[in-house]
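Asks: Sequence below, structure please.
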Amino acid sequence: MKILIVGTGYVGTTTGLIFCEMGHQVTGLDLDDHKLQALKAGKLYFYEPGLEELLSRHVAAKNIYFTKNTKKAVKENDIIFICVGTPMETDGSANLTYVKNVAESIGKYMNKSKIIVTKSTVPVGTAELVEKWVSGKQATPIRFDVVSNPEFLREGSALQDALNPDRIIIGTKSEKARKIMKELYKDFHCPIVITNPKASEMIKYAANSFLAMKISYINELARLCDALNINVNEVSKGIGLDTRIGPQFLRAGMGYGGSCFPKDVNALIQTAKEQGKPLSILESVVKVNEKQPIYIIEKIKQALGGNLINKKIAVLGLSFKANTDDTRESPSLRLIDRLLAEQAQVKVHDPVVKIAARPSLVQLQSVEETVAGAEALVIGTDWDEYKVLEWVNLKPLMAHPYIFDGRNMLDKRMVTNIGFYYEGIANH
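Replies: Here you go, the predicted structure:
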């Protein structure tokens, strides 16, 4: 099949390359010249393990090509995937400007029947809006079908998730579109759920919100475990072995972040408010998540005498989780902002992410430079590199050997035997 991917970001690029793997011919459409030049050269402009090798191979084989010519791209392809961003508005709702622009362009340039697939995470009812936007720009009526087909990719493991999905959701009212989409996904060995567009759109939001709820639940429980001198990791293991609960997303830490959970939880809360059916549980999830980095700050302040004015703090890790360069809603950055507000002097390190320097904040190339003279060290992202550091060599570099493990990733016994003061999140 000839497939057009509109939006060559993390979701769009991954989706397009997976379809190349399945033997389809793919076009990537974007208006950003910087992105297009990188992708045409087989270079990934964002960090995602394993994806650049796939990109380079399919670009060389001419299974995928990239363009900014919207008219030509729409006319030449039969299935069009909308993979553009839906950024969060100040009230928590999703901004559909980019989706609308794409839909109207499709309507304007459509020359034959198309299957239009929304891969972007969009509010319930967006499929109907896409139909309206496409129809509104058609010079003469041409049949088309709209399908909701949400993605469930995890940053850092997007390639494996795309190749081995847990499930595929297809939301459509059209029998023709249903058959075409099932044929498109025929080589995937997982359950395929056929439903209507509204239910499909809700499934995406409901799934991410439920996972965010598990994270906030274990983080709030960790605070109680701290007060009772209980190791929350043991509690997580004990409840996670219950097959009704499962172990995933029960690891206490600094909270969730990234491009999906914060945006999707808030969008679902806003949708519920608009319907007069508030989701009080999810509202509490957001509040718990916002407080979690502050919980680490309080631990640091207590250890360093009650305030952080001019205290030298080292933070290892900037991305919202390991194996990605995505810093959107990163708990580590929220922690850094709070440290700076407390007038601390902050040095940071990350193996992938680069940020701009500002007063009282500097990024250094090596961990050794970052921790030198530090009165406290915070693990902000669970990069594997930090787990295998030579901690015995780092201790003499620090002014005070204090480690605050915001990810519960270090071996507490190992670092305390070296002579560090160690605190995790209820990691007793």
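Asks: For the rest of this, base every contact and every neighbour count on C-alpha atoms.
Replies: Will do.
Asks: Can you give me every residue that contacts the closest residue to residue 246 other than its chain neighbours?
Replies: Nearest residue to residue 246, sequence neighbours excluded (C-alpha to C-alpha, 6 or more residues apart in numbering): residue 240, at 4.4 Å. Shown in contact with residue 240 (C-alpha atoms under 8 Å, 6 or more residues apart in numbering): 246-248, 250.
Asks: in this protein, which spans are strands?
Replies: In the chain, strands defined by DSSP state E lie at 2-6, 25-29, 64-67, 79-82, 114-118, 144-148, 168-171, 192-195, 312-316, 345-349, 361-363, 376-379, 402-405, 421-423, listed in chain order.
Asks: Please provide the structure for the following sequence as well, for comparison with the first:
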Amino acid sequence: MRIAMIGSGYVGLVSGVCFADFGHDVICVDKAHDKIAALKEGRIPIYEPGLDELVQRNVRSGNLSFSTDIATSVGEADVVFIAVGTPSRRGDGHADLSYVYSAAREIASAVKGFTVVVTKSTVPVGTGDEVDRIIAEANPLADVAVVSNPEFLREGAAIDDFKRPDRIVVGLEDERAREVMAEVYRPLYLNKAPLVFTDRRTSELIKYAANAFLAMKITFINEVADLCESVGANVQEVANGIGLDKRIGAKFLHAGPGYGGSCFPKDTLALVKTAQDAGSPIRLIETTVEVNTQRKRAMARKVVAACGGSVRGKTIGMLGLTFKPMTDDMRDAPSIAIAQALVDLGAKIQAYDPEGMGHAKKILPPGIDFAEGPYEAAEGADAICIVTEWNQFRALDFKRLRDVMSAPVIVDLRNIYQGDELAKHGFSYSSIGRPKNRHMAGIKDAAE
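Replies: Reported below is the predicted structural model:
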């Protein structure tokens, strides 16, 4: 199968490379000449474990190539995927679909013969209808079937998610596309991945509903964590107790500083706006968005409290900047709001992240010092704040920390340590939703 992937960002690149690894003939297309030039040289513009090796292997095999020539790439393809960005639109929070519609117009002028056009980008309900209309208007002779095929990839585990999916959702209106999409995903039949065929609008809503539910689950346990702190309960044991119920499940029940990343913030907001426009507001998700936004900046108050009520003139070591480990993604990361709040309160920040420093320097407020490692970030610090649960922060040398810090204070926003363990080393320790200075069995934190 000849596949053209329009957009070589996170979703487009991972999807295109995995399709190539299935044996399809894939060309990843992007208007950014520097990005395509880098990919041709084997330089990967994003951090995703295992992606660089997969790119190199499939380029060598001839299954994968890169281009800025949309017309030629689309004209030679059996299936064209639209995998461009749909960021939140400034001013109203709706998904910005300008890139999707622009791609649709270019596809319309380039298609030859029957072609399946697949929207892989996360888009609101009805977008497929508009893509269909745009193509028909731009080229009335175009013989296309427009399909919705949302992605369900977790950053840091995207390759495994693509190759071992929980489900593959395909929304279509033209039955000719069913056989084509079945052939595209045929290599996954051995894994018995459910291929769910539905109509286009339902498929589009499945994506938003899934992300909104998971975001709501995270926000729920974060609010339970606040209650735990007030009544002296342990949120990790609460999460374990309810997560063992198969109707609830243990995933996404890890209390922390709030969700971030490329999907949950923009997708929950877009769903809220879509529902409001449709006259069917989703109050639970509206509240989820509001609570999560407030929570990120509120986490700075835990640092202030740990420092005796003020951070003015004090140095805070911030460990972890990306919204989650195993990615370099800084989009809507809790660290942004936390760092800004601490700077506003007069603190000096020394920050470190294993992979996100490049992006962080462009996003975090000015005046932040970036360290070369966790102990350098802790140098002379009055407290350190663990914001992202990278593995290298899970086994810190506490003696070394105490030697370099001005005060032995740790604020753990990911609950990767136990209070009694830190107390033995002379640290004052604060965490999320757990009783202070009390032995806790806890549960091992698992990255989502």
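Asks: Got a TM-score for the pair?
Replies: For these two chains in superposition, a TM-score of 0.98 is obtained (TM-score structural alignment, normalised by the length of structure 1); 427 aligned residues with a C-alpha RMSD of 1.2 Å.
Asks: Tell me which residue of structure 2 lines up with the residue nearest to residue 246 of structure 1.
Replies: Using TM-score structural alignment to pair residues, one finds that residue 240 of structure 1 aligns to residue 243 in structure 2.
Asks: which stretches of the stretch 151-300 of structure 2 form helices?
Replies: Assigned helices in the stretch 151-300 of structure 2, in chain order: 158-163, 176-184, 200-231, 235-243, 264-277, 283-306 (criterion: DSSP state H, counting those that start in this stretch).
Asks: got those helices as CSV, with distance to residue 421 of structure 2 columns?
Replies: Rendered in CSV, the data for the helices of the stretch 151-300 of structure 2 read as follows (distance: least, C-alpha to C-alpha, whole Å):
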stretch, distance to residue 421 of structure 2
helix 158-163, 34
helix 176-184, 52
helix 200-231, 19
helix 235-243, 16
helix 264-277, 34
helix 283-306, 17
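Asks: Out of the ones you listed, which one sits most buried?
Replies: Compared across the helices of the stretch 151-300 of structure 2, helix 264-277 shows the largest average neighbour count, a mean of 22 (mean count of other C-alpha atoms under 10 Å).
Asks: In structure 1, which residues correspond to that helix?
Replies: Counting by TM-score structural alignment, helix 264-277 of structure 2 corresponds to residues 261-274.
Asks: Equivalent analysis for stretch 160-172 of structure 2, please.
Replies: Mapped onto structure 1 using TM-score structural alignment, stretch 160-172 of structure 2 spans residues 160-172.
Asks: Likewise for stretch 335-345 of structure 2?
Replies: Residue correspondence for stretch 335-345 of structure 2 in structure 1, counting by TM-score structural alignment: residues 332-342.
Asks: so residue 153 of structure 1 sits right up against residue 161, yeah?
Replies: Yes - with the criterion set as C-alpha atoms under 8 Å, residue 153 of structure 1 and residue 161 qualify as a contacting pair; they are 5.7 Å apart.
Asks: about what we covered before: end to end on the match of stretch 160-172 of structure 2, go ahead and measure it.
Replies: Across stretch 160-172 of structure 1, the straight-line distance between its terminal residues is 26 Å, by C-alpha to C-alpha, to the nearest Å.
Asks: Repeat that for stretch 131-151 of structure 2.
Replies: 18 Å.
Asks: Please point out which parts of it sit buried.
Replies: 131-132, 134-136, 139, 142, 144-151 (16 or more other C-alpha atoms under 10 Å).
Asks: now do stretch 354-363 of structure 1
Replies: For stretch 354-363 of structure 1, a neighbour-count test (16+ other C-alpha under 10 Å) marks 354, 361-363 as buried.
Asks: which of the residues you listed sit farthest apart?
Replies: The most widely separated members of these, counting by C-alpha to C-alpha, are 354 and 361 (12.4 Å).
Asks: ok, the residue nearest to residue 246 of structure 1 to residue 220 of structure 1 distance?
Replies: From residue 240 of structure 1 across to residue 220 of structure 1, the span is 16 Å (C-alpha to C-alpha).
Asks: Now do stretch 369-389 of structure 2: everything it contacts.
Replies: 257, 303, 306-307, 314-325, 334-335, 349-354, 357, 393, 400-401, 404-414, 416.
Asks: Appreciated, that's everything.
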